[in-house]
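**Student:** Just need the structure, nothing else, for what follows:
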Amino acid sequence: MNRFRANPKLLAPLLAGMAMIGPFSIDAFFPAFHAIEAELGVTPAAMQQSLSLYLAAYAAMSLLHGPLSDAYGRRGVILWSMLLFAAATAGCALATSFEMLLCFRVLQGVFGGAGMVVGRAIIRDRFDGADAQRLMSQVSFIFGFAPAIAPIIGGFVLGAAGWRAIFWLLAGFTLFLVLASLAALPETHPRERRTRFALRPLLRTYRAVASDRRYLLLGFAAALNFGAIFTYISAAPSVVLSILHLSETEFAWLFVPIIGGMMSGSALSSRLAGKIDALRTVTIGFILMSIGAVLNLAGSLWLTPSVPWFVLPIGLIGMGVTLSFPTFTLLMLDRFPAVRGAAASVQATISLGVASIVSGVLSPLVSASPLGLACASTGLTISGYLLWRIYLRITPNCGPDVLSARLEPASTATPSST
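**Tutor:** Reported below is the predicted structural model:
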């Protein structure tokens, strides 16, 4: 049931556009790796750190986006963050050294996550139950366009105008979203519901979240599931250029199947909302992930890497990931209903922390081998499933109405830990 009058048809694309900024600044960048290495005189390993440092900054600042929105309102935090992100992106375009590029990439990471983090809180501010799941799925569906089209656009912009034009295009898109938000983004967190932004209460809130086993199980399960896909995304230059032997303009062969699967999962989650219970949706998601993992391993063992067979199982894994993701997110936000911004921040930090490890440590170790990539992806999927099973085991009354208010207290910011 809606708490406020809202237009989800307008809200969904706006929130999705803001959430797209972060992944777009990653994926549009991939085709330019070789060009930047040549112009700035750096190694492929150093270029990989431009991704890892971005994600690390993204994850660290995500701890503050939500609490800032709890204290000062959702709208202002998003608008200021996007303006500063646009400035950092322009700095990347103007970089004259690799060190300068890294500094502005870190600043991109600092401000790039506000749309994703605060957007989730906005959805939960306005909607309950199946309505919230449906809108979260619609946002995820639209958001899925970013990783699919970003490397394609990046490749063509690179060929037409050079790697710096990729950053100018992203800065322009961000400023467009600022103008759209000024016109259409509502404030969903009124002054009477805001909490004071202070270090000590904030640390107490984070301590409460960090001590909540159910929240952490859900957060790491969702993050590990996404890690199964991000293993391939972060290794995209190696997969496309070295394993599949394609060109800088053919990243679509990897990203379109992956994001097509993820968007299909989001669309299916939206369609199933209110028709089957949320727990069954997660189960179907893990079944799809498992089938994709088995096919992925089999293909890596017995087939020569080629399109489309190499990438189709990865798309099936992506479908399972996004089918289950809205349920994970809503369950986590409902653990701390009075400070959903902070809860969304911690969720983003967990996801991005895992993604940073995957991109900076795991992916470089396995990116040269199709079998290594498949094993890493499968291991992450299995780990996510085990955490989900533990969550179900320790959660009482975890039945079909799992997203209803009776599962968690609706009036406290700090539910008791299990």
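**Student:** okay, CA-based contacts and neighbour counts for the rest of this
**Tutor:** Will do.
**Student:** Any idea how many residues pack against Ser242?
**Tutor:** Ser242 has 14 neighbours, counted by other C-alpha atoms under 10 Å.
**Student:** quick one, what contacts it?
**Tutor:** Ala368 (C-alpha atoms under 8 Å, 6 or more residues apart in numbering).
**Student:** State the three-state secondary structure for it.
**Tutor:** Judged by DSSP: H, G, I helix; E, B strand; the rest coil, the three-state class of Ser242 is helix.
**Student:** just the helices in the stretch 151-300 of the chain please.
**Tutor:** 163-184, 199-210, 213-234, 236-237, 252-272, 278-302 (DSSP state H, counting those that start in this stretch).
**Student:** Turn those helices into TSV, including distance to Ala71 and mean neighbour count.
**Tutor:** Written out in TSV, the entries for the helices of the stretch 151-300 of the chain read as follows (distance: least, C-alpha to C-alpha, whole Å; neighbours: other C-alpha atoms under 10 Å):
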stretch	distance to Ala71	mean neighbour count
helix 163-184	19	18
helix 199-210	11	15
helix 213-234	22	25
helix 236-237	39	22
helix 252-272	31	24
helix 278-302	31	19
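**Student:** how about those, which one is nearest Gln133?
**Tutor:** The closest of these to Gln133 is helix 252-272. By C-alpha to C-alpha, the value is 6.7 Å.
**Student:** Please render the helices of the stretch 151-300 of the chain as JSON lines that adds distance to Leu51 to the earlier fields.
**Tutor:** What follows is those, written out as JSON lines (distance: least, C-alpha to C-alpha, whole Å):
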{"stretch": "helix 163-184", "distance to Leu51": "15"}
{"stretch": "helix 199-210", "distance to Leu51": "27"}
{"stretch": "helix 213-234", "distance to Leu51": "8"}
{"stretch": "helix 236-237", "distance to Leu51": "12"}
{"stretch": "helix 252-272", "distance to Leu51": "17"}
{"stretch": "helix 278-302", "distance to Leu51": "25"}
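**Student:** Could you also give me the structure for this second sequence? I'd like to compare it with the first:
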Amino acid sequence: MPSQPVVSFAGRSRMSPKTAMLVVPLLLAGLSMLGPFSIDTPFPAFKRMGADLDVSTDQMQLVVSAYLLSFGLMSPFHGPLSDAIGRRPVILGGCAVFAVASIGCAFSTSLPMLLTFRVLQGLSAGGGVIVSRTVIRDVFDGPQAQRLMSRVMMIFGAAPAIAPIVGGFLLQAGPWPVIFWFLAVVGLLLVALVAVFLPETHPKERRTPLAVGSLLASLGEVSRDLRFHRVAWAAALSFAGQFIYIGSAPIFVVDLLGKGELDFWVFFLPMISGVMLGAWVSGRAAGRVSGRRLVTWSLLFASGAALLNVGLALLPTAAELPYAVVGPGLIAVGTAAAYPTLQLVLLDMFPRSRGASVSMFTFFALLLNGITAAVVTPWVTHSVLTLALGSTVLVLGGMLCWVWHLRTGPRPVPAKAPEPIKPTESL
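**Tutor:** Coordinates of the predicted model:
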């Protein structure tokens, strides 16, 4: 018997439940795509941006790390704020500020000015990217939640493949600022869609007090829980093994593989195909395979793919296609199959503070990715082999954290769903 909604959508909406189950996941995926689009769309323009701003390729990596680090530093606060005032206000405000920051990037005339607005983009983007993840778990429980989370991830997974292609085509239409004008339009479009289609899923009866002490207390409760750290780092490290390729895509595609600004698809297509395949596996496994088993086998697959990637990097054909992109694509299959379940495990650890849980997880993951882009990437992008080795260390680290959780943590018990609350107006 399929699981039923934990609570109906609260707020005003004229959509039928069937329509909502189609529209809302698409909208949540769109909000999640804001992050990859912010990172990947400017990639094809890095050379032009560097020439116009008179900075080196290594300095241009700061455009990625400034966004990621600021996103990570702000991420602990978006979720608890949504626990206190509701999901919609935080999402709407974040998308609106993101649009303004994107306009600032388009007008930037120096690297410090550009980085300032990239920081503002990072501080605001989490309003949509982070909080949107809690909406599905607000409404659904059990296998249905996993299926919908996987569906969102499948749609979201297309973003890193589409974004650099879009960036490349935008460059054919104008100078590099046109990319940030495009991001501004995306932000404003999301504001309009959320305002029209997304009801409030966190009613007043379940909200936490809007006080600094309460917000910090919820974050403290999450961050002190060793169970949370074991699962969060399993997810963050394994994904970082995939992200190290995404964060170094300009170097990997252009310098190591010798391709041009319109050729990013040769890397992102197999990578994101892997993400979508892994998310599909996760959705199909919902209700058929236990979460523990699914995560274990998925991370074992990712670890095996990482080791295969090192083997391929040792061959004379290491920098040739398709050999250079097979490993990253297979790693993506494993991490994407595990990721929806890992997120649900984290959300169910703190059913009254889901926003705080997803915020702290995002904080650790994005901080790790920011450090990876700023510190690790310059050390591992000398060759295809060193990049493969760096990815393998991260994936295996994630696997070890999950094994640690299995050996020392209590056997997970599905969280008891809170009593349904009568909505002010259901769909």
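**Student:** And the TM-score between them?
**Tutor:** Here the superposed chains carry a TM-score of 0.94, computed using TM-score structural alignment, normalised by the length of structure 1; 405 aligned residues with a C-alpha RMSD of 1.4 Å.
**Student:** if we can go back for a sec, of the helices of the stretch 151-300 of structure 1, which approaches Pro370 of structure 1 most closely?
**Tutor:** Comparing these against Pro370 of structure 1 with C-alpha to C-alpha, the closest turns out to be helix 278-302 (5.6 Å).
**Student:** Can you check which part of structure 2 the helix or strand following the closest one sits on?
**Tutor:** Next helix or strand after helix 278-302 of structure 1 toward the C-terminus (DSSP states H and E): helix 312-333. Mapped onto structure 2 using TM-score structural alignment, helix 312-333 of structure 1 covers residues 326-347.
**Student:** What distance do you get for the closest residue to Gly379 of structure 1 other than its chain neighbours to Ile26 of structure 1?
**Tutor:** In space, Gly379 of structure 1 comes closest to Ala228 once its chain neighbours are excluded; the distance is 7.9 Å by C-alpha to C-alpha, 6 or more residues apart in numbering. Separation of Ala228 of structure 1 from Ile26 of structure 1 (C-alpha to C-alpha, to the nearest Å): 17 Å.
**Student:** Give me the distance from stretch 177-193 of structure 1 to the chain's centre.
**Tutor:** 22 Å (C-alpha atoms, centre = their mean, to the nearest Å).
**Student:** Equivalent analysis for stretch 19-35 of structure 1, please.
**Tutor:** Taking C-alpha atoms, centre = their mean, the mean C-alpha location of stretch 19-35 of structure 1 is offset from the chain mean by 14 Å.
**Student:** again, but for stretch 112-130 of structure 2
**Tutor:** The mean C-alpha position of stretch 112-130 of structure 2 is separated from the chain mean by 15 Å, C-alpha atoms, centre = their mean.
**Student:** Now check Trp253 of structure 1 against structure 2: what is it aligned to?
**Tutor:** Correspondence of Trp253 of structure 1 to structure 2, assessed by TM-score structural alignment: Val266.
**Student:** secondary structure element for Gly125 of structure 2?
**Tutor:** In this structure residue 125 of structure 2 is Ala, not Gly. Going by DSSP H and E, Ala125 of structure 2 is in helix 111-129.
**Student:** The next helix-or-strand element following that helix corresponds to what range in structure 1?
**Tutor:** Where DSSP H and E defines the elements, the next helix or strand beyond helix 111-129 of structure 2 is helix 132-139. Mapping helix 132-139 of structure 2 onto structure 1 (TM-score structural alignment) gives residues 119-126.
**Student:** List the buried residues for that stretch?
**Tutor:** Residues Gly119, Arg120, Ala121, Ile122, Ile123, Arg124, Asp125, Arg126 are the ones in stretch 119-126 of structure 1 that count as buried (16 or more other C-alpha atoms under 10 Å).
**Student:** Hmm, Leu15 and the first one touching each other?
**Tutor:** The one in question is Gly119 of structure 1. Yes - applying C-alpha atoms under 8 Å, one finds Gly119 of structure 1 in contact with Leu15, separated by 5.8 Å.
**Student:** Just list the residues touching the spatially closest residue to Gly372 of structure 1 that is not a sequence neighbour, thanks.
**Tutor:** Leaving aside its chain neighbours, Gly372 of structure 1 sits nearest to Val366 (4.8 Å; criterion: C-alpha to C-alpha, 6+ apart). By C-alpha under 8 Å, 6+ apart, the contact list for Val366 of structure 1 reads Gly372, Leu373, Ala376.
**Student:** And Val366 of structure 1, how far from Gly299 of structure 1?
**Tutor:** Applying C-alpha to C-alpha, the value for Val366 of structure 1 to Gly299 of structure 1 is 16 Å.
**Student:** circling back to that earlier point, of the helices of the stretch 151-300 of structure 1, which is nearest Asp131 of structure 1?
**Tutor:** Across these, Asp131 of structure 1 has its closest neighbour in helix 252-272 (9.0 Å, C-alpha to C-alpha).
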